[in-house]
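Participant: Dropping the sequence and predicted coords here.
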Amino acid sequence: MDISNSVLILVAAFGGLIIFFVFLYFVPVNLWITAIFSNVKVGLLELVGMRIRKVPPGVIVNSLITATKAGLNLTTNDLETHFLAGGNVPNVIRALISADKANISLSFKQATAIDLAGRDVFEAVQISVNPKVINTPNVAAVAADGIQLIAKARVTVRANIAQLVGGAGEETILARVGEGIVTSIGSAQNHKSVLENPDKISKLVLERGLDAGTAFEILSIDIADIDVGSNIGAKLQIDQATADLKVAEARAEERRAMAVALEQEMKAKNVEMRAKVTEAESEVPKAIADAFRTGNLGVMDYYKMENVKSDTSMRDSIAKSDENKSSDRSRGNDKNK
């Protein structure tokens, strides 16, 4: 009996401990006491309800204590609602306190909206107090004289609290500043004027109102460095000249091909005409024979015709030999010279 009683006592004690820890888990008495001593009104039932809704009471109570000590008028429902919506409650409280100390108009509704939009509201308040410097990448642009300039700028921005929800980010600022630099350099008559007065680029870019629709306010744009690049105009002219040369060569090749084709065509026509002449000459003996038969040509007439042909052939051969001798003489004279 004594052993069974001891076991029952141990089981009861163990069960009591479990119940006690479960009670402390669902009823965080330490947080309740801390809230009371911090002049923050939080009921035990509210803390139990937070546990049931899977809201960490420590985050809500500690954030509420911090806000109350800073003079902010918030309730547990406000903080709990923001937490359940997926917000970062401590970050929002820090942002509200920083904005209040810096005399920046920022309501709890604005802060929670900015936080739920995915932006770091505390960082935004810090940028509003301490402006941020954004370094642009190298921006290459070509002046009117064809010389390339490579510029690098530093953009000083301040967070625009009213535009943080729905406003564009740093990438848009960098893109617009780069576009403004390209436009400013491109409108310059020559690269020397840009190198002499780089502040003109800053003025022209600032006048364009590049921060419209963004989450930042551009305070200044400073040209940090300008380097002279390559002569783009000369390269373009060289490329154009090369292209024109290739076009001219293609047209010349086309004309040459047409000339070769025409030459081959003329050769074919020459062969064709020679064939016709040969064909016509083959008809001459037939005509002579026919003339003999009909009596239109006598024997003496035939011999006279042959003598004329022989005489003509002899004269042609003599003329060709004279031409060859004269050409040989001219070649010899050229060699002697």
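Facilitator: Now that the structure is in, tell me what you want to look at.
Participant: switch to C-alpha atoms for all contacts and neighbour counts from now on
Facilitator: Fine.
Participant: can you map out the strands along the chain?
Facilitator: 132-135, 139-142, 147-159, 216-231 (DSSP state E).
Participant: For residue 109, find the nearest of these.
Facilitator: Closest to residue 109 of the strands of the chain, according to C-alpha to C-alpha: strand 147-159, at 17.5 Å.
Participant: hang on, the earlier thing: Throw the strands of the chain into CSV and include mean neighbour count and distance to residue 60, thanks.
Facilitator: Listed next are those as CSV, based on neighbours: other C-alpha atoms under 10 Å; distance: least, C-alpha to C-alpha, whole Å:
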stretch, mean neighbour count, distance to residue 60
strand 132-135, 16, 31
strand 139-142, 20, 48
strand 147-159, 21, 28
strand 216-231, 17, 31
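Participant: hold the first one in mind and look at this next one:
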Amino acid sequence: MYIILTLGILVLLLLVFLVLINVGAYVKVKSNGIDLSFVNIVFSRLRGLNPDKLVDAYITLLRAGVSIEYTRIESHALCGGDVLSVVDASVSALKSSIDMDFEQLCKLDLAGRDVVSAVDSYVHPVVINCPSNKQPGYIVTVAKDGIRLGISVKLTVRSDLKSLIGGAGVLTVEARVQEKVLGAVGAAESHKDVLNNPSILVEHLQKESNALEGTYFTLVSVDVSGIKVLDNLKAKLDSIQSEADKKVAESRAEAQKADAKARQQEMKAKLQEMNANVVSARVVLPDAIKSGIDDGVLGTRESKVKNVSQWRSQAL
């Protein structure tokens, strides 16, 4: 009996607690003339939600003219969606006559998109800087005459709400714009054509309709915000090539010089060898003469005269 009484008291205290923490939301509902039962508010609390926030969102939607059930808002909150962002976006879309209802905005929100920013950028087109402010500088391009130009472009775009799911974002737009600008300047015969007529870049970007294809943006306008002559790339490349040719020529000259020195040393070695042969021959020559004399092949002048006289007498 004591246990039952204790449980009854605990249940009563729990009910009183639930009433006290939810009575504010219920009073807010009734003061706005909205038909929402107290049980729904209590169940929202039991599901781990914040009834005060859900009630505020529900009241805002109904007063804005959006026909919706409280349970639908509760379901979006249970799915992890940002209820307040969806409510703000729904009200903005309704006031701006945008064909985008609460259900579609819930899908975009659950897909991870910033629905408030998307609706705002549809109503008020935004400007995309190329390159972005996070990457200061210019899009570096090169014309056919070798002059490098730094170009900055501003794109005014509007969000395409129906392409938010699966559509590429700002980074893709920046990359494509840079690609188109590089192509347009690269096709120019002279950098002066671009300097004198920047509109060729605008016309090229507007003509290339696929620049924003696959993104969740539609193009409103294109503006060339800056053009700067950087340097003469062709002259730099020619200078680098000349320096490279010079180094190659110097290398060849050094190789030829080294080869000539090697041949000079080789000839010196041959000369030393020949001198050695001469010295060797001089050493052997006396012995050869002596041997010749001993063999009768060679002799002195007197012996030669005597021999000649003997030959003559024999002949007579």
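Facilitator: Noted; the coordinates are in hand. Predicted model, so just to flag it, every value in this text is computed and none were measured.
Participant: Turn the strands of the first structure into a markdown table, columns for distance to residue 192 of the first structure.
Facilitator: Formatted as a markdown table, the strands of the first structure follow (distance: least, C-alpha to C-alpha, whole Å):
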| stretch | distance to residue 192 of the first structure |
| --- | --- |
| strand 132-135 | 24 |
| strand 139-142 | 12 |
| strand 147-159 | 9 |
| strand 216-231 | 10 |
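Participant: For residue 88 of the first structure, find the nearest of these.
Facilitator: strand 147-159 (19.5 Å).
Participant: and the angle from that closest one to strand 216-231?
Facilitator: Relative orientation of strand 147-159 of the first structure versus strand 216-231 (axes from the mean of the first three to the mean of the last three C-alpha atoms, to 10 degrees): 170 degrees.
Participant: Please name every helix or strand in contact with strand 147-159 of the first structure.
Facilitator: Secondary-structure packing of strand 147-159 of the first structure (3 or more C-alpha pairs under 8 Å, 6 or more residues apart in numbering; DSSP states H and E): helix 121-129, strand 132-135, strand 139-142, helix 191-196, strand 216-231, helix 232-294.
Participant: can you list the ones you listed in a markdown table and add distance to residue 183 of the first structure?
Facilitator: Output for these, formatted as a markdown table (distance: least, C-alpha to C-alpha, whole Å):
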| stretch | distance to residue 183 of the first structure |
| --- | --- |
| helix 121-129 | 29 |
| strand 132-135 | 19 |
| strand 139-142 | 8 |
| helix 191-196 | 12 |
| strand 216-231 | 15 |
| helix 232-294 | 16 |
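Participant: Indicate which one of these is closest to residue 161 of the first structure.
Facilitator: Nearest to residue 161 of the first structure among those is helix 121-129; the distance by C-alpha to C-alpha comes to 7.3 Å.
Participant: So which bit of the second structure is that closest one matched to?
Facilitator: Under TM-score structural alignment, helix 121-129 of the first structure corresponds to residues 115-123 of the second structure.
Participant: again with stretch 307-322 of the first structure
Facilitator: Under TM-score structural alignment, there's no match for stretch 307-322 of the first structure.
Participant: before we move on, back to that, out of the strands of the first structure, nearest to residue 53 of the first structure?
Facilitator: Comparing these by C-alpha to C-alpha, strand 147-159 comes nearest, at 35.5 Å.
Participant: just how off-centre is that closest one within its chain?
Facilitator: 18 Å (C-alpha atoms, centre = their mean, to the nearest Å).
Participant: same thing with stretch 263-270 of the first structure?
Facilitator: Distance of stretch 263-270 of the first structure from the chain centroid (C-alpha atoms, centre = their mean) equals 58 Å.
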